[in-house]
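Chemist: Quick one: sequence and predicted model below, then my questions.
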Amino acid sequence: SEANVAKGNCGSWLNNAANESTYKIEMAEPTKASGRWCSPWRVAIIGSLADVVEYTLVTDVSDPCRLSDVSWIKPGVVSWIYWAYNHGSRDYQLIKKYIDFAADFHLPYMLIDAEWDEMGNGGNVEDALAYAKQKNIAPLLWYNSSTAWCAFGPLYRLNKPEMRQKEFAWLESMGVKGIKVDFFSQDSISTMNYFVDILEDAAKYHLMVNFHGAPIPRGWQRTYPHMMSVEGVYGAECYNNKETLTDSAAWHNCTLPFTRNVVGPMDYTPCTFTDSQHPHITSNGHELALLVAFESALQHLADRPEGYHAQPAEVRSFISSLPTVWDDTKLLSGYPSSYVVLARKSGACWYIAGLNGTNEKKSLAVDLSFIQEPVKKITLYADGEERNQFDIQMLSALKKSVHEVDCLPRGGFVMKVSLD
């Protein structure tokens, strides 16, 4: 991968067009510079699968934090409207529905997506922001980068410094806590400069940033810790416009912890229980586990509110208390595309996600011997008999050894281990 791409640098990628088995690093465009010039890092993580998953090389070689105050940066779970309806935020009544969902589940944020500048049906965007404030939900707003696909607005509000800063000042005055900027065009120098310009200006107005329709993060989450997430992945949106994930989601999901998510936060928009435009065939246990297996400081819940309300009370409570940043990560077992058992720690809890990427039933072993502290409680959210059912169990906190968890085809589980 690569890291610490600064202004004046382009991005790079691996190209195997000439020979399928030979990958070459290629620059997005030629770089012409005079005077002192510094290349980004081009990095390789080589070792065991655990080395790859747990290593932090991409951020380690990136510049330290440039912000003097980070107290306003608050990770959290976000309710998000686009996936379920395959459309933006033109309907004020639907926006209210997702704000209500965030309030019901005690989520901190709700993202108002594309086309909010055309909002109608009883209210406009300022009404939506006021309603969010009334419900004690912090709003996030979507913007088109206006460099590539300009089919959806608002358009051309961030491209020039003076316009961008005026827009950001308005957002801060309205109580908006972050922006999602979408549809970037390429890995060129001008695009890399644009990313950094947005990050630097957003920090002045205390706005967190999510880059969507964008290439991979490149260590910027260390330099600019208000960069909360980046898409750069075939995520849940691929249930919308084409059948990409209908049959391949399970093995794809079991590959991402070893590949894309190693590079940095990943806005996959996980945990959807109902169907969008194309059906999915992963179990509800698998979907819940994605919230732990996939790391993103802003974790977007993409399903319809009724999809979450329909889950057992224990699952609803789990979602309401979900952390989105982690103190430690350990790969317990797994192999790309087949299965993964991944543990993440937040405070006094270990969260262990298990994913079955195969079309067969599979028993996944969870070895808890790595936990040094006393264990108070173990809760298992496992597959039920049917794909859309849960089997929720309380396990013996005294047994810090190996637990065997049975998974359905394309199934999964979460184990929450509470410490004293």
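Modeler: Good, I have the coordinates.
Chemist: only C-alpha atoms for contact and neighbour calcs from this point on.
Modeler: Will do.
Chemist: which outside residues touch the helix or strand harbouring L129?
Modeler: According to DSSP states H and E, L129 maps onto helix 125-134. With contact meaning C-alpha atoms under 8 Å, 6 or more residues apart in numbering, helix 125-134 is reached by 92, 95-96, 99, 116-117, 119, 138-139, 174-176.
Chemist: switch to 10 Å and redo it
Modeler: 89-93, 95-96, 98-100, 102-103, 109-110, 112, 115-119, 122, 135-141, 171, 174-176 (C-alpha atoms under 10 Å, 6 or more residues apart in numbering).
Chemist: So which of those sit within helices?
Modeler: 92-93, 95-96, 98-100, 102-103, 171 (DSSP state H).
Chemist: Got another one to weigh against that:
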Amino acid sequence: MYKNKMIIVKICLLSVFFSACSKEKKTDNTLIKSPNLDFEFVLKTNDSLSGISYSVSYKNEEIIGDSKLGFVLNTESLKNKPYQIANVSQIENSTVDSTWLPVYGERNKYPEIYNESLFRLSDVDNQEIFNLRVRAYNEGIAFRYEFTNEARKINIIQKEITEFSLPPKAVAWASLRAQSEILKMPVSSIKEAVERPLLVELQDSLFLAIGEAALVDYARMKFINKEGSPGTLVSELSSEVIVDLPLNTPWRFIMAAEKPGQLLEHNYLLLNLNEPNQLEDTSWIKPGKVIRETTLTTKGGIACVDFAEKHNLQFIEFDAGWYGNEYDEASDATTITVDPKRSKGPLDLLEVIKYAKSKNIGVILYVNRRALEKQLDDVLPLLSSWGVSGIKYGFVNVGPQKWTSWLHDAVRKAADYKLMIDTHDEYRPTGYSRTYPNFMTQEGIRGDEESPENSMVINTIFTRMIAGAGDQTNCYFAPRVTETMGSHVSQLAKAVCIYSPWQFLYWYDRPEGSVAGAEGAGGTKEFIKEVPELAFYDALPTVWDDTKVIDGYPGEFAVIARRSGNDWFIGALNGDIPRDIKIPLDFLTEGKTYEATIYFDDDTLTSLTKVGIDTKKVSIKDNLAFKVKNKNGVAIHLKAL
């Protein structure tokens, strides 16, 4: 039987925090195990009055050492009132074993299997301070803090002191910002707060991912080394949190696996930690492929629609400038007023939308956060009345609680007008697309706008993509493809490896029939050429029935296979050194034969893109093997016969 233990909370100025005030130590531990017994969470309380802490084990090996839980609370009701917290009691246990069906995803169904315990923390008067809810999934551990209506009145969370104590030799792939470089480094050397999720390698064949899920109305968390304790990461919030009871914090999660690809395969854990779909009608939510219109002209828009129809794309997108200078506070997103610095026009946007609709092509419009923050309630109904399919929210503010709440409210409001959303720049997902599936995709990624080499993209795959869909802003014909990033086949493979329900395939590319010499917004001078390998993009879905991460290691290589119906698509990316890549086809259906169309880089060819294409029949018994040069790739379409 679990025994209640005494704990002190000490008041310092207007702050409340767990503090050691006694020499006597007597601990009491509570274990929570995952249904498959791989994960074990230990909640530790003790009579030394040093607070509560936890540790996590994976397959009987400790992966998170003794780590503190709690907050620094700034609250008027506790001013000048030192007192004791007396009780930590386990008040609820439950088990869930189910699956759920997403509107779209990397799979057509997701397992949701976990054991859960809820712990109540209360003071000497038995008044609740906050609860701790812990879930042990087959994929990892998650916990959150809950301030209920019965809790002592709390005004402000000044700091969160949740810790993640890692072994001394742990290394991480860290980035300071959502779109900055991802670099491998010892955890103990992290000097500034780094992004989540954070991929950590503890030793050979043992990897962790730590992060947050269900960040909706709270301040964003990052990780920084605890002062005086290198290797112990502590949560750093982007702002104070104003407490409006009841309040549930975001979930903090720890995943573990023998390979980094297994963590990526289990990224649905973040979706599981969010509330179920809140939209009764989702028939209007459409995934698909997109071409960006860069010239901001009627002619360019019509050309993009025709190209989309020809090449099985579902959307065109007009980027910044259609309503004026996006950085000018005076620009009005309820008008069609082309920014003369971006285009000479003319742009009859309503005519393009009408034409696109006649071809069953949707139109997405970009709106900068400056206009959104002052005009959101006017822009949403207006663009909906124009027949727009969705909006790309640009340069959104992220981090502080104020802007976290604003953004998710803006997603919910968009759903009221049947508008889908793509959020750009520093926002990273934490699973809210389960709750509001009109939230199609988001940036928060070092995409093709930054011209990342293959090795950096591979880092992205095994780190950022644990968080969920990422708008990579792919391009195919822009010079940067072969000059700095990789190869044309790398671009084909990237569209498989990086999941996004809205997949931008032609970010800088213009179709024939567009405005000559009007690159605009970084677009290329050249037109899209009708090269044979575009058939791969034509056939490519953007959402999937199944996903397999076959092999890979951050920065070095990645091989990912995804199924849609009976067909499979495989993308393989290689980093900075030549590599033999082997792909076993043991995930195929027994007894079926497939036609494999294989796209590979071949610099001996005289064609424009130097892409070779081969076909062969394969089955579950076969293995494919390739010698892949550095910064190259392989893309494969397996069509069931």
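Modeler: That came through fine. This one's a predicted model, so the numbers in the text were calculated from it and none came from an experiment.
Chemist: re the thing from before, average offset between the helix holding L129 of the first structure and the second structure?
Modeler: Its aligned residues in the second structure lie a mean 3.1 Å from helix 125-134 of the first structure after superposition (mean C-alpha distance after the TM-score superposition for the first structure).
Chemist: Of the contacts of helix 125-134 of the first structure, which count as buried by neighbour count?
Modeler: Neighbour-count burial (16 or more other C-alpha atoms under 10 Å) is assigned, among the contacts of helix 125-134 of the first structure, to 89-93, 95-96, 98-100, 102-103, 109-110, 112, 115-119, 136-141, 171, 175-176.
Chemist: Figure out the helix or strand that the counterpart of F626 of the second structure in the first structure lives in.
Modeler: Aligning on TM-score structural alignment places F626 of the second structure opposite V405 in the first structure. If you go by DSSP H and E, V405 of the first structure is part of strand 402-407.
Chemist: Pull out the buried positions in that strand.
Modeler: Neighbour-count burial for strand 402-407 of the first structure, counted by 16+ other C-alpha under 10 Å, picks out 405-407.
Chemist: how much does it stray from the second structure?
Modeler: Looks like 1.4 Å for strand 402-407 of the first structure (mean C-alpha distance after the TM-score superposition for the first structure).
Chemist: now what about that strand, what contacts it?
Modeler: Strand 402-407 of the first structure is contacted from outside by 283, 285-286, 354-356, 360-369, 380-385, 387, 395, 412-415, using C-alpha under 10 Å, 6+ apart.
Chemist: residues in contact with T435 of the second structure?
Modeler: When contacts are counted by C-alpha under 10 Å, 6+ apart, T435 of the second structure is found next to 102, 214, 271, 274-279, 412.
Chemist: now, which of the residues you listed lie within helices?
Modeler: Judged by DSSP H, the subset of the contacts of T435 of the second structure located in helices is 271, 412.
Chemist: Quick one: residues contacting the closest residue to L398 of the first structure other than its chain neighbours.
Modeler: Computed as C-alpha to C-alpha, 6 or more residues apart in numbering, the closest residue to L398 of the first structure that is not its neighbour in sequence is V375, at 7.2 Å. The contact partners of V375 of the first structure, taken as C-alpha under 10 Å, 6+ apart, are 348-350, 368, 396-400, 417-420.
Chemist: So what does V375 of the first structure match up with in the second structure?
Modeler: So, by TM-score structural alignment, V375 of the first structure is matched to T593.
Chemist: now swap in L199 of the first structure and tell me
Modeler: For L199 of the first structure, the residue aligned by TM-score structural alignment is V411.
Chemist: cool, and K361 of the first structure?
Modeler: Under the alignment (TM-score structural alignment), K361 of the first structure maps onto P578.
Chemist: Against N632 of the second structure, how distant is that match?
Modeler: Note on P578 of the second structure: its distance to N632 of the second structure, by C-alpha to C-alpha, to the nearest Å, is 9 Å.
Chemist: between the two, who's got more neighbours?
Modeler: N632 (28 against 14; other C-alpha atoms under 10 Å).
Chemist: Isn't that one up against Q491?
Modeler: Yes: with contact defined as C-alpha atoms under 10 Å, N632 of the second structure counts as touching Q491 (9.2 Å).
Chemist: residue in the first structure matching P250 of the second structure?
Modeler: Alignment note (TM-score structural alignment): P250 of the second structure maps to P40 of the first structure.
Chemist: okay but that match is in contact with G11, surely?
Modeler: Yes: the pair P40 of the first structure and G11 passes the contact test of C-alpha under 10 Å, sitting 8.6 Å apart.
Chemist: Touching both of those two, which residues are there?
Modeler: 2-3, 5, 218.
Chemist: what's the closest of these to S71 of the first structure?
Modeler: R218 (23.0 Å; C-alpha to C-alpha).
Chemist: burial count for the nearest residue to that closest one once chain neighbours are set aside?
Modeler: The shortest distance from R218 of the first structure to any non-neighbouring residue, by C-alpha to C-alpha, 6+ apart, is to A3 (4.4 Å). Number of residues near A3 of the first structure (other C-alpha under 10 Å) recorded here: 24.
Chemist: Mind telling me what A3 of the first structure corresponds to in the second structure?
Modeler: Checking TM-score structural alignment: A3 of the first structure goes with A213.
Chemist: give the contact list for that match.
Modeler: A213 of the second structure neighbours (C-alpha under 10 Å, 6+ apart): 142-144, 196-197, 249-253, 269-274, 429-432, 467.
Chemist: Please apply the same query to P265 of the first structure.
Modeler: 210, 216-217, 219, 221, 227-232, 294-299, 325.
Chemist: To which residue of the second structure is it aligned?
Modeler: P265 of the first structure maps onto A469 in the second structure, by TM-score structural alignment.
Chemist: Next: H106 of the first structure.
Modeler: For H106 of the first structure, the residue aligned by TM-score structural alignment is N312.
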